[in-house]
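Novice: Attaching a predicted model along with its sequence, questions to come.
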Amino acid sequence: MELRHLRAFTAVAEELHFGRAARRLHLAQPALSQQVKQLEQDVGAVLLERTTRQVRLTSAGTVFLEHAHRVLREAELARESVLVTERGERGELRVGVTGVITWRLLPRMARAYRRRYPHVRLELRPSVFSAAQVSALIDGRIDVGFLRAPVPAGPLASRVILNESLMAVLPQDHPLAGEPEVHLADLADENFVSYVSMQGSALRDAAVHACFSAGFTPRVVQEAPDTHTVVALVGAAVGVALMPASAETLQIEGVVFTPIAGGVDVRVPIALAWRESDSSPVLAGFLATAEEVLPSPGPGSGEH
């Protein structure tokens, strides 16, 4: 039983005239008659009574017409669903997010994307560290990720969407807490609080590199698994820290965020990363939306 035979039968059943049905389907009348006969053979029943004066449905034809309409509607829905999916307008996208700043960027991006692709389901996969995001991308557990750059070369492609500044995080009673800026070299003798060294934190690496650039190695006396805990430990006067400016939104009592002076490059890039081999139209739509909503920063730009 073929869809073209069902279309031929429904056209004749609705027109009750082979000539009009043939014109409607842009078929020659003999070809239309042959398709209806073939359908009747497949079904095993006469569906249409034909005389020289009229065409009418048999009892079997009346019953079959209802099913034929249903099958053709489902076939059209299936075709439309495939086309919508191929255009990236339907499906699912697993998005990895990490860090306070990505949670600030994501709502803007998600609103724009959902306006354009309301039938795509965005599944958010939180992760504390960028290294976990990279592994999830490579393993195929997520499709795209917001993470701290740099992104390792290989199977992944990436684009920087923001350069965020690191700031000195000081206990509020620290001697430098009231200063408009802090030179990194002035923190050389301080105790530091930082992320756990074995968890692959791009922020920890950036902070250590900044200290190296200022001529010292930070003395880390306490490690913590996440940004909130790092800042809270600073508030408890365990030490100082270098954290992204977005961490200030946590509003933890007892800490002061102070810009870093002295010309040391203390920016941390935020990137959007994905598998370079992924040809999904859903991903392509997400990346195209991100190009407009989250364009790459210009040279020297950053968020403070």
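Specialist: Received, thanks.
Novice: okay, CA-based contacts and neighbour counts for the rest of this
Specialist: Noted.
Novice: Pretty sure L122 sits against E92.
Specialist: Yes - contact criterion CA atoms under 8 Å: L122 and E92 qualify, at 6.0 Å.
Novice: Could I get the buried residue list for the helix or strand E40 falls within?
Specialist: In the assignment (DSSP states H and E), E40 maps to helix 29-43. For helix 29-43, a neighbour-count test (16 or more other CA atoms under 10 Å) marks 29, 32-33, 35-37, 39-40 as buried.
Novice: Can you name the element that comes right after the one helix or strand A8 maps to?
Specialist: Per DSSP H and E, A8 falls inside helix 3-15. Downstream of helix 3-15, the first helix or strand assigned by DSSP H and E is helix 18-25.
Novice: Tell me how far the residue lying closest to A132 once chain neighbours are set aside lies from L147.
Specialist: Counting by CA to CA, 6 or more residues apart in numbering, A132 lies nearest to G200, which is 7.8 Å off, once chain neighbours are set aside. According to CA to CA, to the nearest Å, G200 stands 12 Å off from L147.
Novice: quick one, which of the two is more surrounded?
Specialist: Between G200 and L147, L147 has the larger neighbour count (other CA atoms under 10 Å), namely 29 against 15.
Novice: SS state for that one?
Specialist: strand (DSSP: H, G, I helix; E, B strand; the rest coil).
Novice: Report the contact partners of it.
Specialist: 96-99, 102, 129-130, 133, 270-273 (CA atoms under 8 Å, 6 or more residues apart in numbering).
Novice: take the one below as the second:
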Amino acid sequence: MKIDDIDAFVSVVRCQSISQAAESLQLTQPAITRRTQNFEKDLGVVLLDRNTKPLKPTTIGMRVYEQCKVVMREVDALRELVGAAGPASGALRLGVPQTIGDAVLVHALQEIRGAFPELRTQVINGWGSNLVAKMENGELDAAAALFPAGKIFPEGIAGQSIGRMPLLVVAAKDSLRKRNCKLADCYRQGWVLNPDGCGFRAGLQRALSEQGLSMHINLETFGTELQLGLVANGMGLGLVPQPILEKSQHRERLEVINVSDFKPVIDLWLLHPRFLGNLQEPVELFGRLVAQRLGQR
């Protein structure tokens, strides 16, 4: 039983495709096929249902896949023992939600490039939950994401809170008669929010549901600056972390609404696999730069 065969099998299940697994591991498709077949032969079981699209593991294949992820984490730990002393090089794959990406990425990437010229940085945008899933699948080396305090992350992922910030309700300046109210007083104004899947939106939905109130979505769109511009133009209420509001070009046209029964607080988390090898220093630098840029340190 070879580590390369296990790695190929894990990649096939993760990608749900022989061709995408080959691209991920920079191998040919015949090589991936041969390695997965060798692994099945060594175990004496069929691990992949080759009659499905996308490709899926069999019942026993899924159980083997979960165990193989543990094996690969231990292999990564062994590699870290011999690789941590070397200079940072290769690819540094970073994940950020778009909510904070616009505010932190340009500065962070510039600083990382200056400190570690041998590194090639790659960036993926996505919701926090999606970034965690990609990290579990070995597709990311670090991520900065927004989650509630006390969040528990999957085994194999280290999470460190590097800041805490209030999530503010904002409206166009002078558009509401009262700047102090309850959700029941203002929810009919409607909201300008991210599409479904956003944690901010989910938290607001829960708060409204607990009071028997409905969610009125006026506009849904990606991009915090775009959302704040629409709010500033009177298109509805918005939700934004305080540091992002302070850096927005629209801040002078917005005002914070004090909603007494809705005061969410969100943590800024630095996430990474437990074993980073020679990427430890650049990942720590990334965390410091994100926190500093958002005024958390």
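Specialist: In hand now; what should we look at? Since the structure is predicted, the reported quantities are computational estimates derived from the model, not experimental observations.
Novice: Over which residues of structure 2 does the helix holding E40 of structure 1 lie when aligned?
Specialist: Using TM-score structural alignment, helix 29-43 of structure 1 corresponds to no residues of structure 2.
Novice: buried ones in the following helix or strand past that helix?
Specialist: Sequence order places strand 48-50 as the next helix or strand after helix 29-43 of structure 1, per DSSP H and E. Across strand 48-50 of structure 1, burial judged by 16+ other CA under 10 Å covers L48.
Novice: just checking, next helix/strand downstream of strand 48-50 of structure 1?
Specialist: strand 55-57.
Novice: so that following strand aligns onto which residues of structure 2?
Specialist: Against structure 2, strand 55-57 of structure 1 falls on no residues (TM-score structural alignment).
Novice: and the helix or strand that that strand is followed by, what does it pack onto?
Specialist: Once the chain leaves strand 55-57 of structure 1, the next helix or strand it forms, by DSSP H and E, is helix 59-86. Counting contacts by 3 or more CA pairs under 8 Å, 6 or more residues apart in numbering; DSSP states H and E, helix 59-86 of structure 1 packs against helix 3-15, strand 90-97, helix 281-293.
Novice: Looking at those, which is nearest to V255 of structure 1?
Specialist: Using CA to CA as the measure, strand 90-97 is the one of the helices and strands packed on helix 59-86 of structure 1 that comes nearest V255 of structure 1, at 25.7 Å.
Novice: now the closest one and helix 281-293, what's the angle there?
Specialist: Angle of strand 90-97 of structure 1 versus helix 281-293, following axes from the mean of the first three to the mean of the last three CA atoms, to 10 degrees, is 60 degrees.
Novice: Quick one: list the elements packing against the helix or strand immediately after strand 90-97 of structure 1 in the chain.
Specialist: Of the helices and strands lying after strand 90-97 of structure 1 in sequence (DSSP H and E), the nearest is helix 99-116. On a contact count with 3+ CA pairs under 8 Å, 6+ apart, helix 99-116 of structure 1 meets strand 144-148, helix 281-293.
Novice: Tabulate those (a markdown table), appending distance to Q172 of structure 1.
Specialist: Below are these laid out as a markdown table (distance: least, CA to CA, whole Å):
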| stretch | distance to Q172 of structure 1 |
| --- | --- |
| strand 144-148 | 28 |
| helix 281-293 | 37 |
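Novice: looking at those, which is closest to R114 of structure 1?
Specialist: Per CA to CA, nearest to R114 of structure 1 of these: helix 281-293, 9.7 Å.
Novice: contact partners of that closest one?
Specialist: Helix 281-293 of structure 1 has contacts (CA under 8 Å, 6+ apart) with 85-93, 108-109, 112-113, 120, 143-144.
Novice: ditto for stretch 96-110 of structure 1
Specialist: By CA under 8 Å, 6+ apart, stretch 96-110 of structure 1 touches 124-130, 133, 142-147, 227, 246-247, 270, 289-290, 293-294.
Novice: what's the answer for stretch 67-75 of structure 2, then?
Specialist: By CA under 8 Å, 6+ apart, stretch 67-75 of structure 2 touches 6-7, 10, 156, 275.
Novice: Please apply the same query to stretch 133-142 of structure 1.
Specialist: With contacts defined as CA under 8 Å, 6+ apart, stretch 133-142 of structure 1 is touched by 93-98, 125, 127, 143-145, 147, 151, 155-156, 274-275.
Novice: What subset of these is buried?
Specialist: Here, 16+ other CA under 10 Å leaves 93-98, 125, 127, 143-145, 147, 151, 156, 274-275 buried among these.
Novice: just these now: which is nearest L184 of structure 1?
Specialist: Distances from L184 of structure 1 to those, taken by CA to CA, are shortest for L147, at 25.3 Å.
Novice: the helices in the stretch 201-304 of structure 1, which residues?
Specialist: Per DSSP state H, counting those that start in this stretch, the stretch 201-304 of structure 1 carries helices over the ranges 202-213, 227-235, 281-293.
Novice: Tell me what angle the shortest one forms with helix 202-213.
Specialist: Put plainly, it is helix 227-235 of structure 1. Using the same axes, to 10 degrees, helix 227-235 of structure 1 lies at 40 degrees relative to helix 202-213.
Novice: Give me the residues contacting helix 227-235 of structure 1.
Specialist: With CA under 8 Å, 6+ apart as the criterion, helix 227-235 of structure 1 contacts 99, 169-172, 193-195, 223-224, 239-241, 247, 250, 252-255.
Novice: From E86 of structure 1, how far off is the most centrally placed residue in structure 1?
Specialist: Closest to where the C-alpha atoms of structure 1 average out (CA atoms, centre = their mean) is V95, at 4.3 Å. V95 of structure 1 sits 20 Å away from E86 of structure 1, taking CA to CA as the criterion.
Novice: likewise A31 of structure 1?
Specialist: 34 Å.
Novice: How about D186 of structure 1?
Specialist: 57 Å.
Novice: With distance to L3 of structure 1 added, can I get the contacts of L147 of structure 1 in CSV?
Specialist: Putting the contacts of L147 of structure 1 into CSV (distance: CA to CA, whole Å) gives the following:
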residue, distance to L3 of structure 1
G96, 43
V97, 46
T98, 50
G99, 53
T102, 50
F129, 53
S130, 51
Q133, 47
I270, 52
A271, 49
L272, 45
A273, 44
